[in-house]
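Student: build me a model from this:
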Amino acid sequence: MRLIGLLLVAAGLLAACTAFAGRWVLALDTFASFMPLFGVAVLLGLLLARTRAALALSVLALIPVGVAVLPEWTRPIPAARAAQVRIVTHNVWHDNPDPAETAQTILDAHPDVVLLQEANGTFRPMLAALRQSLPYATDCPADCELAILSRWPIGERDYFLKDHAGQSFGPPLLWARIQPPGAPAFTVATLHYVHPGPEQAKRRAELALALAGVPHDDWIVAGDMNLTPWAAAMREQDAALAPLTRFTRSLASWRRPVPVLPIDHLYAGPDWGLADARRLPATGSDHYPLLVRIGRR
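Tutor: Down below sits the predicted model:
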């Protein structure tokens, strides 16, 4: 057992160092998604080995794990004075085998705004059902997989941001201006990144540049970002999207039935504070839906 434990610690050290190198080598950053699991493997190996060599290797392994994971738990998130807006974000999955159950789970959360990804598959017929309770919705081209539904009226809306000449800029992004009665209007947007790699890096850079070009203090941006909080790419995005703040903190949302990776996220501008964020019950999707309650600061 000691040999097995020592090998487990050594493997955890190698994996953690490889993942940490993703700060400099984009192709390795994908491994950072599993950084907490590498830490668990190291601790389990130390428990089995119980040798000085295992202890020394464990300390070395837990340094990159700690550097990657701890900032997620210590970063500040502004608090709301009161919960005023309930937002559900959910990748409903193209091949969802139970779209009706998925729609019911969304409705049971009593959301004010719903942001959906992969809504152009088996879930599409359920959009009409959702509109019984969320009567305001965005239009999107036939090849668009995104959807926004709202309990409150929607003003301006579009697919992609547009400049004064009407030219699209930024990544594929569905946005809408929500107009709650008796309260200031605000903008919500949803998007779906491809898997980590050069194309995703391009879209992340486009998003940061696009948001920098519009008034974004009251913006809320959420979706399936295919990034975990301990990836270098996520830290880069957090910095690039400032003053928007990521309100989701390590909410594992993929993959059903045992969620391990927190890859669905919500950002909000400086007008907003967080009341709470939680994972909703499993649906027919391979992702779990998230409910985020926010309010004005």
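Student: only C-alpha atoms for contact and neighbour calcs from this point on.
Tutor: Will do.
Student: tell me the secondary structure at L47.
Tutor: Using DSSP: H, G, I helix; E, B strand; the rest coil, the structure places L47 in helix.
Student: list the contacts of it.
Tutor: Counting by Cα atoms under 8 Å, 6 or more residues apart in numbering, L47 touches G5.
Student: skipping adjacent residues, who's closest to P135 in space?
Tutor: What sits nearest to P135 in space, not counting adjacent residues and going by Cα to Cα, 6 or more residues apart in numbering, is R151, at 6.1 Å.
Student: would you mind measuring from L107 to L57?
Tutor: 49 Å (Cα to Cα, to the nearest Å).
Student: same question for D218.
Tutor: When distances are taken as Cα to Cα, D218 and L57 turn out to be 47 Å apart.
Student: count of residues packed around L174?
Tutor: Burial measure for L174: 26 neighbouring residues, criterion other Cα atoms under 10 Å.
Student: in a strand, it, correct?
Tutor: Yes. L174 forms part of a strand when assessed by three-state DSSP.
Student: quick check: closest non-adjacent residue to it.
Tutor: In space, not counting the residues next to it along the chain, L174 is nearest to Y159; the distance is 4.5 Å by Cα to Cα, 6+ apart.
Student: if we can go back for a sec, touching, the residue nearest to P135 and L130? I think so.
Tutor: No. With contacts counted by Cα atoms under 8 Å, R151 stays clear of L130, the gap being 10.2 Å.
Student: let's see this one next to it:
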Amino acid sequence: MIICLSIFSDFTKPADVVILIALSINVIYLFYLIFPFTIFGKKQIVSSKLSNNENNLRLLIANVYQENKKSSAYYGLIEKCQPDIILLVETNKWWQNQMDTLEKEYPYQIKVPLENTYGMLLYSKLELSGEVKYLVEEDIPSIETDVKLASGQTVKLFCLHPQPPVPQENPRSTERDKEILLVAEKAKQCNLPVVVMGDLNDVAWSYTTELFGKISGLLDPRRGRGFFNSFNAKYFFLRFPLDHIFCSPDFSLSSIKRLKSCGSDHFPMWVNLQFNPQAKDLNHIPEATEEDKALAEEKINTPT
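Tutor: Predicted coordinates for the structure are as follows:
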């Protein structure tokens, strides 16, 4: 657009000059926002120097798209990746029935199948102790659970999928922002290592996600490594990072991957974290200002 305007604009007309300058400023600002997620940005979480061990936590998150019927594709993906924990969202009773075979290898489950595209299925090889929460809306669940690593270390896991601010569902972002920031406060107050995963319906560089990081003190493994755009899998030219996995500073990163499409409009995401308290001294921990804290409280207390 800017190139076309530069070629075809009439620079004797003030309006053309103003439009070109405004667009240029906008592009510079957008580049400023996304730069931390390029390979030139600073890594927020350090790479693990240790081989996989009993402190590793292999996570797979997939928004399956409720109307998608390619459940067998996810079985193939799971067989290849061998995650410790699987979170499937947009899952109804049909999806629960299709994935029941997982229970043999994943004996711990928390299942909330729903027909409103906000169902969640959590499968784990590791021991779970948790419950389903309805933090903001009575038909939008989240999951809060303790996970016992093979080493015996307990980790707090939050799984969420808030409603997106879209005209056909909800034109406001109030409920989404409130749920995200409520989880941020829970994570900050938790005395255990924390992992948050889910389809947040928000890009990684948005103001709300940035605020989530500052309030929670959690780290984004994509920073300094790439966008890992997970949506929309059906359009190669218009994709955004909507599926997230965050962790507390006492983790290092073994690997992060965007996996192949399985028929959904979202790509599955894979993150392999390693609990390592020594990493806390090396990781770059986001900090909230008093203004950030006040804004978060305002959003949390806004009536829905």
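Student: so what's the residue count around Y29 of structure 2?
Tutor: Quick note: Y29 of structure 2 (other Cα under 10 Å) scores 12 neighbours.
Student: for A232 of structure 1, what is the corresponding residue in structure 2?
Tutor: With TM-score structural alignment as the criterion, the equivalent of A232 of structure 1 in structure 2 is Y207.
Student: how much space is there between that match and G263 of structure 2?
Tutor: To G263 of structure 2, Y207 of structure 2 is 30 Å away according to Cα to Cα.
Student: who's more crowded, the two?
Tutor: A side-by-side neighbour count of Y207 of structure 2 and G263, using other Cα under 10 Å, places G263 first with 18 against 13.
Student: contact partners for the most centrally placed residue in structure 2?
Tutor: To find the centre residue of structure 2, average its C-alpha atoms and take the closest one (Cα atoms, centre = their mean): that gives H244, at 1.3 Å. For H244 of structure 2, the contact set (Cα under 8 Å, 6+ apart) comprises V196, M197, G198, D199, L200, A204.
Student: number of nearby residues for the fifth one?
Tutor: Counted with other Cα under 10 Å, the burial measure for L200 of structure 2 works out to 23 neighbours.
Student: and for the residue nearest to it when sequence neighbours are not counted, the neighbour number?
Tutor: Nearest residue to L200 of structure 2 in three dimensions, chain neighbours excluded: H161, at 5.5 Å (Cα to Cα, 6+ apart). Counted with other Cα under 10 Å, residues neighbouring H161 of structure 2 total 25.
Student: which position in structure 1 pairs with H161 of structure 2?
Tutor: Using TM-score structural alignment, the equivalent of H161 of structure 2 in structure 1 is H192.
Student: check contacts around that match.
Tutor: The contact partners of H192 of structure 1, by Cα under 8 Å, 6+ apart, come to Q117, G223, D224, M225, N226.
Student: nearest to P36 of structure 1, of these?
Tutor: The shortest separation between P36 of structure 1 and any of the contacts of H192 of structure 1 is 16.6 Å, and it belongs to N226 (by Cα to Cα).
Student: just give the number of residues close to the closest residue to N91 of structure 1 other than its chain neighbours.
Tutor: Of all residues not flanking N91 of structure 1 in the chain, Q117 sits nearest, at 4.4 Å (Cα to Cα, 6+ apart). Q117 of structure 1: 23 surrounding residues under other Cα under 10 Å.
Student: for Q117 of structure 1, what is the corresponding residue in structure 2?
Tutor: Checking with TM-score structural alignment, Q117 of structure 1 has V89 as its match.
Student: one step back: from V292 of structure 1, how far out is the alignment partner in structure 1 of the residue nearest to the centre of structure 2?
Tutor: With TM-score structural alignment defining the correspondence, H244 of structure 2 maps onto H265 in structure 1. H265 of structure 1 sits 10 Å away from V292 of structure 1, taking Cα to Cα as the criterion.
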